[in-house]
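Engineer: dropping the sequence and predicted coords here.
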Amino acid sequence: MKILITGRNGQLGSELYDLKEAYPHHQMVFVDREEMDLSNPEQIIEVLTVEKPEIIISAGAYTAVDKAESDQELCDAVNHIAVKTIGAWAADNNAKVIHISTDYVFDGTSETPLKETDAPDPINVYGLTKLHGEQALRASGANHVIIRTAWVYSTYGANFVKTMMRLMNEREEIGVVADQIGTPTYARDLAQAIMQIIEAPEFVQGVYHYSNEGKISWHDFAMAVKELNGFSTKVNAIGSNAFPTPAKRPNFSLLDKSKIKEVYQVAVPDWKDSLKEMLAKL
């Protein structure tokens, strides 16, 4: 099967690229901004028409959450219009789309793990554009799977784990937000889940949630990074109001993974096991 993956140089795209050798029966074509600029609908159509993929993994996105507040037009072009364009092409050409979305489509006020059926209500521009992308893909008529994920990290790219390691190397004391709750997602695990969906006997379309198992705060996550690396840095628990950012963050991002486990038999590793695995690779 021919699979086209956007966001080649992102965390998820890089992990999917690493898995390529394990799936020699698929022809996997990777594109990044240079080959397919997601802010350019004409170029998207052009590349898809030349490549003619049977499956499109829509992993590329505008993910600079704070910058999005002042860069709304580009953020919307990449996270919404590009997805709409991909969906329209896929519907016309009988291709399937696996699109990666985010916990940021929710407002973060829930107290129970978020289900796919819960009503989205984004509190920042990034979340709103990602929601508009989801809605456009559903409306396109393309056969699709939308995977909402959260707190993504990897050995590739910039992410929380790498930032914590750098700060703990440089400083004796740091403060990390303790009132935002969720679970991290090791991009490698998400990449494997996506390939499992592609390999499944039946492509069951709809929205799915995926992150690693567990329930922690960013402070808990930082403490695990400290402990597993043997740092002596003091890690203080702070409230999110002590660390104001241009974009509001959801306070609760815990995703319910029951549906993806049931429909696609995806095994979801515990967050700490995945963190250990990532640090060992690093």
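Structural biologist: Arrived safely. Residues are numbered from 1 along each chain as shown.

Engineer: alpha carbons only for contacts and neighbour counts from here, please
Structural biologist: Will do.

Engineer: from the rest of the structure, what touches the strand or helix carrying Asp273?
Structural biologist: Assigned by DSSP states H and E, Asp273 belongs to helix 271-281. Contacts with helix 271-281, where a contact means C-alpha atoms under 8 Å, 6 or more residues apart in numbering, come from 154-155, 183-186, 189, 212-214, 224-225, 228.

Engineer: which strands and helices sit next to the helix or strand containing Ala139?
Structural biologist: Using DSSP H and E, Ala139 sits within helix 125-140. On a contact count with 3 or more C-alpha pairs under 8 Å, 6 or more residues apart in numbering; DSSP states H and E, helix 125-140 meets helix 65-68, helix 72-76, helix 82-92, strand 96-102, strand 143-149.

Engineer: could you pull out the helices for the stretch 151-282 of the chain?
Structural biologist: Secondary structure of the stretch 151-282 of the chain (DSSP state H, counting those that start in this stretch): helices at 160-170, 187-199, 218-229, 258-264, 271-281.

Engineer: CSV for those helices, including distance to Ala150 and mean neighbour count?
Structural biologist: What follows is the helices of the stretch 151-282 of the chain, written out as CSV (distance: least, C-alpha to C-alpha, whole Å; neighbours: other C-alpha atoms under 10 Å):
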stretch, distance to Ala150, mean neighbour count
helix 160-170, 12, 15
helix 187-199, 10, 19
helix 218-229, 12, 18
helix 258-264, 15, 16
helix 271-281, 12, 16
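
Engineer: second one coming, line it up with the first:
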Amino acid sequence: MVRSVVLVTGAEGQLGTALRATFKAHAFLVPRFYSKAMLDITDAAQIESCIKADRVQYIINCAAYTHVALAEQAAANCFKVNSIGAGYLAALAAKYRIVLLHISTDYVFGATKGRPLKPNDSTDPWNQYGRSKLAGEQLIATRAPSFYIIRTAWLYGEKGDNFFTKMVALAQKESTIHVVDDQIGTPTYVYDLATAIWEIIENMANKTHYPSGIYHYTNEGVASWYDFAYAILTALPHRCSVAPCASSLAHLTRPYYSVLSKASFREVFQMKIPHWRHSLSICLKRWQDALP
């Protein structure tokens, strides 16, 4: 069987790290993990050089500018990575007949619809980060003949810089933490997403055909940030309480209701998605097991 090379960009980030950790030995899949220092996706010549050297068949693009607040003052740099860089990957994927799997975000949506958001719902991002990610999606859809855009949200894990690790850190020095209770979505355990991505790639390498397009993946269920924080903090050994507050006080600019509908993902890829509370229990156990 011919071995397929999978190029993973942004390999030092949260999802890239999880992809490395969840990859299982395959006779026909060979991953190549590239950090930002190793591969700058805003340099088309550098991308092409990697593609030719490794004879790449699949690209998983985890590289992104993700500093949402800073993006308001650094829009040019944000768009360079999230839009122009994504466009380069798409154009080269078309040139070399590569399957491109690209990670996007719930920030592409704007005003709440009061129901789970579908991949074909209208988009109207409220900030520069969301606009840059939407522009990247549009370039991919017009340039890459075989693409899978996966929008996700509220990524977390027991390591790295994310909501879970921030709550754990704050619990060790605060008696009470204030968390917004009027923004609704779904926490996504990064290792669940990484595992799902590998299953998609593996199935495609085994000649399973999936229609190109935009899909949504988060864990199942619904929560506010307060709900998520409460579930974390009440499971920790530290004595710390959580109190609700309004998002207007936290100066947050994201959709108030950004629950993503996974119906098309489940139907097309035929995967069972874990509930966020189940996955959080796994994350907490892994965190506890790693304590000295």
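Structural biologist: Structure's in. What do you need? Quick caveat, the model's predicted, so the values are computed rather than measured.

Engineer: in structure 2, what residues pair with stretch 139-151 of structure 1?
Structural biologist: In the comparison with structure 2, stretch 139-151 of structure 1 aligns to the range 142-154 (TM-score structural alignment).

Engineer: now that stretch: buried residues?
Structural biologist: Arg143, Ala144, Pro145, Ser146, Phe147, Tyr148, Ile149, Ile150, Arg151, Thr152, Ala153, Trp154 (16 or more other C-alpha atoms under 10 Å).

Engineer: got the end-to-end distance for that stretch?
Structural biologist: Across its full length, stretch 142-154 of structure 2 reaches 27 Å between end residues, using C-alpha to C-alpha, to the nearest Å.

Engineer: now tell me what touches that stretch from outside.
Structural biologist: 87, 90-91, 93-94, 97-106, 137, 140-141, 163, 185-188, 212-218, 260.

Engineer: 6 Å instead, please
Structural biologist: For stretch 142-154 of structure 2, contacts defined as C-alpha atoms under 6 Å, 6 or more residues apart in numbering pick out 90-91, 94, 99-106, 187-188, 212-218.

Engineer: distance from that stretch to the middle of the chain?
Structural biologist: In terms of C-alpha atoms, centre = their mean, to the nearest Å, the centre of stretch 142-154 of structure 2 is found 11 Å from the chain centre.

Engineer: just stretch 196-212 of structure 2 next, same as before
Structural biologist: Relative to its parent chain, stretch 196-212 of structure 2 has a centroid offset of 18 Å by C-alpha atoms, centre = their mean.

Engineer: which residue lines up with Ile98 of structure 2 in structure 1?
Structural biologist: With TM-score structural alignment as the criterion, Ile98 of structure 2 matches Ala95.

Engineer: Val68 of structure 2 too?
Structural biologist: By TM-score structural alignment, Val68 of structure 2 lines up with Val65.

Engineer: Throw the helices of the stretch 151-282 of structure 1 into JSON lines and include distance to Phe243 of structure 1, thanks.
Structural biologist: Converted to JSON lines, the helices of the stretch 151-282 of structure 1 look like this (distance: least, C-alpha to C-alpha, whole Å):
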{"stretch": "helix 160-170", "distance to Phe243 of structure 1": "15"}
{"stretch": "helix 187-199", "distance to Phe243 of structure 1": "26"}
{"stretch": "helix 218-229", "distance to Phe243 of structure 1": "13"}
{"stretch": "helix 258-264", "distance to Phe243 of structure 1": "33"}
{"stretch": "helix 271-281", "distance to Phe243 of structure 1": "25"}
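
Engineer: looking at these, spot the one closest to Ala237 of structure 1.
Structural biologist: Smallest distance to Ala237 of structure 1 across those (C-alpha to C-alpha): 6.0 Å, for helix 218-229.

Engineer: distance from that closest one to structure 2 after superposition?
Structural biologist: Superposing on structure 2 and averaging over aligned pairs (mean C-alpha distance after the TM-score superposition for structure 1), helix 218-229 of structure 1 comes out at 0.6 Å.

Engineer: residues making contact with that helix?
Structural biologist: Surrounding helix 218-229 of structure 1, the residues in contact under the criterion C-alpha under 6 Å, 6+ apart are Val176, Val177, Ala178.

Engineer: residue range for that helix in structure 2?
Structural biologist: Helix 218-229 of structure 1 corresponds to residues 225-236 of structure 2 when matched by TM-score structural alignment.

Engineer: before we move on, what about stretch 25-36 of structure 1?
Structural biologist: The aligned range for stretch 25-36 of structure 1 is 28-39, by TM-score structural alignment.

Engineer: give the buried residues for the matching stretch.
Structural biologist: By neighbour count on 16+ other C-alpha under 10 Å, the buried set for stretch 28-39 of structure 2 is Leu29, Val30, Pro31, Arg32, Phe33, Tyr34, Ser35, Leu39.

Engineer: returning to that earlier point: ok, which of the helices of the stretch 151-282 of structure 1 comes nearest Ser58 of structure 1?
Structural biologist: Ranking the helices of the stretch 151-282 of structure 1 by their distance to Ser58 of structure 1 (criterion: C-alpha to C-alpha) puts helix 187-199 first, at 11.0 Å.

Engineer: report the angle between that closest one and strand 96-102.
Structural biologist: Per axes from the mean of the first three to the mean of the last three C-alpha atoms, to 10 degrees, the angle that helix 187-199 of structure 1 makes with strand 96-102 is 150 degrees.

Engineer: how big is the offset of helix 187-199 of structure 1 relative to structure 2?
Structural biologist: Per aligned residue, helix 187-199 of structure 1 averages 1.0 Å (mean C-alpha distance after the TM-score superposition for structure 1).

Engineer: between strand 143-149 and that helix, find me the angle.
Structural biologist: Here the directions of helix 187-199 of structure 1 and strand 143-149 differ by 160 degrees (the same axes, to 10 degrees).
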